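K.L.:
Whatever this is, show me its structure:
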Amino acid sequence: MNRRRCVSAAITLVCALTVLASPAYAAPTPPPEPRRTLEEVRAEIDGLYRQAASATDAYNLAEERARKQSAEVVRLAQAIVDGQARIDDLKKRAGAAARAQYRNGGIPDEARFVLANDPRRFLDGAGRLQQGQKATQDLLGELSRVQTDLESYTADAGTEWTRLEAHRTQQAKAKKEIETKIAAAEKLESQLEAEERERLLRLEQQEQSRAQTAWLGSGVLKEAGGSASAQGRKAIEFATAQIGKPYVWGAEGPGSYDCSGLTQRAWGAAGKAIPRTSQEQWRLLPRIDIRDMRAGDLIIYHADASHVGMYVGDGMIVHAPRPGRNVTLAGAGSMRILGVVRPDK
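P.N.:
So this is what the prediction gives:
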């Protein structure tokens, strides 16, 4: 019995030593992710900035609408105050007329003349009585109209306030998306070595140059080149004077601009009001065939109309490109063109 126990204990000990001596099992290390090419990084950064541009358009549109709604709310609020003051005045006048009638035993002054024995006084009093009745009716009619207007102003103010809050909510949402996309793009760029960032910029410029060369080679400008209008020349003069100023999303000058902020201010300086965003400029301004394009026209880019530049002639535009870049001259065909609009058509 003792011998069996000894043998069993020995076997257990051997097994334990064998386990301890064996190498510990480890999960296989996953292979490192393949390093992306600089071109792939460039494409991702470009995509992020494009998404930020779309969100910027949404932000600008919500901001413009909120500004208009805010002004309308202020106007309606003043109309409500004025209407209430008018009602108070009309009520005082109506009360004064009622008190005067009460003091005369319920007979208006005009009616007393009607009761006179003198025919001339009778006729004069009858006319005055008619005038007094009309004045009372007019007073009551005006009071009713002002009360109706006041109710309408109050209802409209409530509606405009609801719209204002909705547009402010849209602004906040768009702002968050813009900041998220820009931060992601900047993070990608910051992870690159200085030499890689220089190569990234060269890749960007080479891509733009290839696109511009292909666009010019298509012969699209053979029929274009009409002279700018007087307003167009003023708009170009303003836009080109902004070259070198930084792109800042949502900015409308004078120290910085986003793409549509620049074109709106330029045409505003020329005396022509145009919509705030590139999407609204594309939707609302008269469209021109690209072969009929002239200096001063606006070129809208990308399928979602999220970018705009001003054509200045010779195949070039002035535009505010994106965060991290300044207002500059660039090839009009260096990006995908959606169409052309003419603010002063």
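K.L.:
CA only for contacts and neighbour counts going forward, please
P.N.:
OK.
K.L.:
Grab the longest helix from this protein for me.
P.N.:
Longest helix in the chain by number of residues (criterion: DSSP state H): helix 119-190.
K.L.:
Check which residues of stretch 132-149 are buried.
P.N.:
Residues of stretch 132-149 classed as buried: G132, T136, L139, L143, V146, Q147 (neighbour count, 16 or more other C-alpha atoms under 10 Å).
K.L.:
what's next to it, contact-wise?
P.N.:
If you take C-alpha atoms under 8 Å, 6 or more residues apart in numbering as the criterion, stretch 132-149 is touched by G83, R86, I87, L90, K91, A94, E110.
K.L.:
and for comparison, fold this next one:
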Amino acid sequence: MSGRLLRLVCTVAVAAGAVLAPLPAAAVPEPEPRERPVADLLTDLQRLYREAEEATETYNATEEKLKEKRAEVSRLDAALSKARLSLYDSRGAAGRLARQQYQHSSTDISPYVRLLLARDPQHALEQGHVIGQLARERAETVGRLTGTEHRADELARKARRALDDQLTLAARQKKNRDAVRGKLVGVEELLASLTAEQLTRLAEFEEKGVEKAQEELTASGALGEDARKPSREGETALRYARRQLGKPYEWGAEGPRTYDCSGLTSRAWAHAGTPIPRTSQEQWARLQRIPLKELRPGDLVIYFPEATHVAIYAGGGKVIEAPRTGERIRISPIAAHPLLGAVRPDDLPGARAPRHAGPAPA
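P.N.:
Model (predicted):
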């Protein structure tokens, strides 16, 4: 092409607003996205499960406080109703006394003057006794009325405060419930993003990790000899837990069809006649701590630094646990999760915190 023709083509292209782009080089295929290592996936999944369980235990703690506050509101309402009924009766008695006083004051001669003019001294004494009795009753009625008014006012203030606290706890409970659901959505999204092959490898990798942790724990001698017998209550709690094997995990559940981790342990011990705190954090904080070497069947094993998971020791280095969402109550190695410590519910009565009125249904 001549220089003149080349200049013409360029002029036309610029006039038309065209942009002359260089010819593309040979197409280079984009690299395929790199598959994340199974170890990283397991770390993320375990973190999400742990956060969900921590949120669940926070929800459970709020739920227990809300139950207590509801009971307090009901008790105060009943006491207030009783006080108001007593106040009504006292005001009725005070009204009768006022009418009597008015009637006596409207007569020409007061009862006291009539007493002085009485011909029969014995009759006069009896009249005096009656008048004294009436005066004492009047004073008692006025005092009772005043005291009942004060008590009714105080009960009304307490009832209002308790109701305000209940509403605050209810709002907190909803916030905690939403937090749990949000954490579980994260778990679901991660699992949904994985292929069947990845899920299989993930499960195998996790199982190998648990086996290794169990072997190391056993070899260390941290569990000591496993020949201890459970207490009578511990054996009853363990039998209850065994009967729940295979039932689904459900966050916030206390049975009898579904359980979360602390719902299972608290119900098992309530069934044994030894009520304990509802949440794993409270179980760790308020029950007697024991060395792992002293574990006996029925004791509780606490996991993670925040005490967000709990299981019941079954002996032989095994525990019964409600593991996590999507799984069922099962027997697991004691080293299935990072160990925090162990507690014994039936050796420290002062540490018990009743949460259930009676044995739970099997």
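K.L.:
sorry, back to before: pick out the most distant pair among the contacts of stretch 132-149 of structure 1.
P.N.:
Using C-alpha to C-alpha, the contacts of stretch 132-149 of structure 1 span at most 30.9 Å, a distance reached by G83 and E110.
K.L.:
so what's L329 of structure 1 up against?
P.N.:
Counting by C-alpha under 8 Å, 6+ apart, L329 of structure 1 makes contact with I243, M316, I317, V318, H319.
K.L.:
Make sure it is indeed in a strand.
P.N.:
Yes. Remark: L329 of structure 1 belongs to a strand, assigned using DSSP: H, G, I helix; E, B strand; the rest coil.
K.L.:
What's the match for it in structure 2?
P.N.:
In structure 2, the residue matched to L329 of structure 1 (TM-score structural alignment) is I331.
K.L.:
In the stretch 1-150 of structure 2, what residue spans correspond to helices?
P.N.:
Taking DSSP state H, counting those that start in this stretch as the criterion, the stretch 1-150 of structure 2 carries its helices at 3-15, 38-105, 111-116, 121-192.
K.L.:
The longest one vs structure 1, average offset?
P.N.:
For helix 121-192 of structure 2, the mean deviation from structure 1 after alignment is 1.5 Å (mean C-alpha distance after the TM-score superposition for structure 1).
K.L.:
Buried residues of stretch 40-59 of structure 2, list them for me.
P.N.:
Neighbour-count burial for stretch 40-59 of structure 2 flags 41-42, 45, 48-59 (criterion: 16+ other C-alpha under 10 Å).
K.L.:
neighbouring contacts of it?
P.N.:
With contacts defined as C-alpha under 8 Å, 6+ apart, stretch 40-59 of structure 2 is touched by 173, 176-177, 179-180, 183-184, 186-187, 190, 202, 206, 251-252, 279-281, 306, 308-309, 324.
K.L.:
give me the number of residues near A93 of structure 2?
P.N.:
When neighbours are counted by other C-alpha atoms under 10 Å, A93 of structure 2 registers 17.
K.L.:
Against T107 of structure 2, how distant is it?
P.N.:
According to C-alpha to C-alpha, to the nearest Å, A93 of structure 2 and T107 of structure 2 sit 22 Å apart.
K.L.:
do D44 of structure 2 as well
P.N.:
In this view, D44 of structure 2 and T107 of structure 2 are 94 Å apart by C-alpha to C-alpha.
K.L.:
How about V343 of structure 2?
P.N.:
For V343 of structure 2 relative to T107 of structure 2 (C-alpha to C-alpha), the value is 80 Å.
K.L.:
Among these two, which residue is more densely surrounded?
P.N.:
Under the criterion of other C-alpha under 10 Å, the comparison of V343 of structure 2 against T107 puts V343 first, with 23 against 9.
K.L.:
any idea how far the more buried one is from T218 of structure 2?
P.N.:
19 Å.
K.L.:
same check, this time on R296 of structure 2
P.N.:
Distance, R296 of structure 2 to T218 of structure 2, by C-alpha to C-alpha: 16 Å.
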